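Novice: For reference, the sequence and a predicted model appear below.
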Amino acid sequence: MSLTSTSTASTTGILLALAGQAGCALRWDPQAACWRWPDPQGGQLYAWPQHDGKAAGARLLENAGVIACCRSGRMLLGQGKRLGMVELTPAGQPGRPLQAQVLATIDAAEARTVISDGCTDRHGNFVFGTANTGADQRPIGSFYQYSTRHGLRRLALPVVVTARSIAFSVDGTRMYFADAARGGIMQCRYDAERAKVGEIREFAQAPERGAATVDSAGMLWSVQAGGLAQYCADGHLRRRIALEQEQPSGMAFGGVDTRQLLLLGVRGGLYGLPPALAEELAPGVADTPFDDGPAAVADSQRRRQGD
């Protein structure tokens, strides 16, 4: 089926795996050649190998809603108000509960906020946002950058009810973000080294604002209204794709040459797109792993000693 500008298509996704009640965080792990996602209610971190029909879960001692792959092979987790790091059990070894090493506590004085979305930028820093879980639903959520070198730095972006749609342009100089509760998808200029933002403006109006990612053609993909929306770099809506089986909550590019776009459903289904549709899409952009390597750790230690 050929899709033209601003077209709409409804598709029966190819069910690849079914596990738990999924959140919005789906990631391709190139080191382990598998897809990973957390179950934020069931305390599981799932992995589905590229050519295996069964998802395997590892139990977390604390629920996680956001994840990122690390350069070392470990996993960075957003767990409520804390960022943590876990060592993953090698394939074939007996499973054990994963205890996260706490890296940072976010907004400790405000009990209502939790980490709600996040991903690495093109330089290997983790950029994330928080949400107000209180009944008042006031906009008290913020956006942050975390790195081993610089620690936690707040980004000067507007406060939100629920931070969502965090993604970065191919060259990493532009950041996308949104409030899931109101407004449209926003964009801003982004300086990864200084954790500075500027030129904040609306990128596109959107009926819903969920997980987001950017493909190699510079187009933004957004989970919304029961499916996916694809936007050109100028914010023009190019196409919508509805998933018939269940409402998607997350998505990610991955696989060989980052050519697969997989969807994560709200009931835990992991779906691929039909080949005729998938072949029309540009490849994705591989995530830059979170930089937890020896050089970053050493630099962080030098900074602390100098304080």
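Specialist: Happy to help now that I have it.
Novice: use CA for all of it now, contacts and neighbours both
Specialist: Fine.
Novice: Residue 282 is in what secondary structure piece?
Specialist: Per DSSP states H and E: residue 282 is located in neither a helix nor a strand.
Novice: Sorry, wrong one. I was asking about residue 299.
Specialist: Taking DSSP H and E as the definition, one finds residue 299 inside helix 294-306.
Novice: any idea how far that helix is from the chain center?
Specialist: Centroid displacement of helix 294-306 relative to its chain, using C-alpha atoms, centre = their mean, to the nearest Å, is 27 Å.
Novice: Any chance you could list what contacts that helix?
Specialist: Contacting residues not belonging to helix 294-306 are listed as 148-150 [C-alpha atoms under 8 Å, 6 or more residues apart in numbering].
Novice: okay, the residues you listed in JSON lines with secondary structure and neighbour count next?
Specialist: Shown next, in JSON lines, are those (DSSP: H, G, I helix; E, B strand; the rest coil; neighbours: other C-alpha atoms under 10 Å):
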{"residue": "148", "secondary structure": "coil", "neighbour count": "22"}
{"residue": "149", "secondary structure": "coil", "neighbour count": "19"}
{"residue": "150", "secondary structure": "coil", "neighbour count": "17"}
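Novice: for comparison:
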Amino acid sequence: MYDIEVAVRAHARLGEGTVWDADAQVLWWVDIWSREIHRFEPRTGKHCQWQTPHEPGSLALRSNGNGLVVAMSNAIHCFDPSTGMFTLLREAYDANWPARFNDGRTDRQGRFWAGSTDTRENAPAEPVAALYRLDTATHLTLQLDRLFCSNGLAWSPDGTRMYHADSHLRRVWCCDFDTATGELAQRRLFIDMSEVGIPDGATTDAEGCYWIALWQAGRILRYDPDGDLMAQVELPTRAPTCCEFGGENLDVLYVSTANLQRGALSTDVTDPLAGSVLAMDARVRGVRSMPYCG
């Protein structure tokens, strides 16, 4: 059994995008449907939030403590928490395109990767979501296309393997990753989750194992580098969305969650912890997140 506690008793409609700032010892995450960025300091319990002009899918720290980079709607922006101001960095596609940014993370070299999700209600025959890479020179390039819902981004500790999921297809792939160029090769199936659940946000630990949240299933799963299930963590809420290692020793796994009643603005009485951020003793250390270096 894992020791699990409530880190932030929040009411996020769709909490996502957990990122740990090891220097400041704070956790960042977003609430997509409420258009909010959140910051939590475990040492003091201080919890701050900012409104965003569009739906934020993911974020990353910027180098030298220079705020954040945030993937919102159809574009990537810089965000200054001290002023609450956003500055457009790069657009990925036209604002009328039926997709929005979703899961994203930095690789071990500080490039920011952000995937999108198809926003049409019924799954189309030709999906329009994609995965993009923002290099340190602020050059945005398309890496994978024809996706339904890009998710589950993570890298091995040495950065030579990238993991990526499509929630709709219930599959996780791994790719050989060129750390010098950021190019992908030999994309192959890592986990077929068709009989397991819907893969959502993910991270890796220092032992090279892959941790992934199961949307609507109330579980976090840990897989070894060969794709074999190592551990299964039952959570006290139904909709975990993303996970990230934090704490002074990077051995606390923070888990963002969501309220399955999409339009609800109050707590789901059948799932009172929906929308909160959970924290658990992972019994293993994570790998420090890199800031975006652009």
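Specialist: Arrived safely, thanks for sending. In this text, all values refer to a predicted model and were calculated from it rather than measured experimentally.
Novice: ok so, going back, what's the closest of the contacts of helix 294-306 of the first structure to residue 47 of the first structure?
Specialist: Among those, residue 148 lies closest to residue 47 of the first structure (C-alpha to C-alpha), at 25.6 Å.
Novice: where exactly do the helices run in the second structure?
Specialist: Using DSSP state H, the second structure contains no helices.
Novice: and residue 297 of the first structure, how far is that from residue 126 of the first structure?
Specialist: Using C-alpha to C-alpha, to the nearest Å, one gets 15 Å for the distance from residue 297 of the first structure to residue 126 of the first structure.
Novice: Residue in the second structure paired with residue 162 of the first structure?
Specialist: Matched to the second structure by TM-score structural alignment, residue 162 of the first structure sits across from residue 149.
Novice: which residue sits closest to its match, ignoring its sequence neighbours?
Specialist: Of all residues not flanking residue 149 of the second structure in the chain, residue 117 sits nearest, at 4.1 Å (C-alpha to C-alpha, 6 or more residues apart in numbering).
Novice: count of neighbours near the counterpart of that neighbour in the first structure?
Specialist: Per TM-score structural alignment, the equivalent position to residue 117 of the second structure in the first structure is residue 131. Counted with other C-alpha atoms under 10 Å, residues neighbouring residue 131 of the first structure total 28.
Novice: Give the full set of residues in contact with the match of residue 162 of the first structure.
Specialist: So residue 149 of the second structure contacts 102, 115-118, 129, 165-168 (C-alpha under 8 Å, 6+ apart).
Novice: Out of the residues you listed, flag the one nearest to residue 224 of the second structure.
Specialist: For the contacts of residue 149 of the second structure, the nearest to residue 224 of the second structure is residue 165 (16.0 Å; C-alpha to C-alpha).
Novice: didn't residue 267 of the first structure look like it was pressed against residue 24?
Specialist: No. With contacts counted by C-alpha atoms under 8 Å, residue 267 of the first structure stays clear of residue 24, the gap being 11.0 Å.
Novice: Can you pick out the residue with more neighbours from the two?
Specialist: residue 24 (27 against 16).
Novice: residue in the second structure matching that one?
Specialist: Aligned counterpart of residue 24 of the first structure in the second structure: residue 16 (TM-score structural alignment).
Novice: distance of that match from residue 83 of the second structure?
Specialist: Residue 16 of the second structure is 23 Å from residue 83 of the second structure, by C-alpha to C-alpha.
Novice: re earlier: would you check that the match of residue 117 of the second structure makes contact with residue 163?
Specialist: Yes. Using C-alpha under 8 Å, residue 131 of the first structure is in contact with residue 163, at 5.8 Å.
Novice: Look up how far residue 217 of the first structure lies from residue 231 of the first structure.
Specialist: Residue 231 of the first structure is 11 Å from residue 217 of the first structure, where distance means C-alpha to C-alpha.
Novice: if you count what's nearby, which of the two comes out ahead?
Specialist: Per other C-alpha under 10 Å, whichever of residue 231 of the first structure and residue 217 has more neighbours is residue 231, with 21 against 15.
Novice: corresponding residue for the more buried one in the second structure?
Specialist: The alignment partner of residue 231 of the first structure in the second structure, by TM-score structural alignment, is residue 223.
Novice: Now its match: closest residue in space, sequence neighbours ignored.
Specialist: Spatially, and ignoring its direct neighbours in sequence, residue 223 of the second structure is nearest to residue 229 (4.5 Å; C-alpha to C-alpha, 6+ apart).
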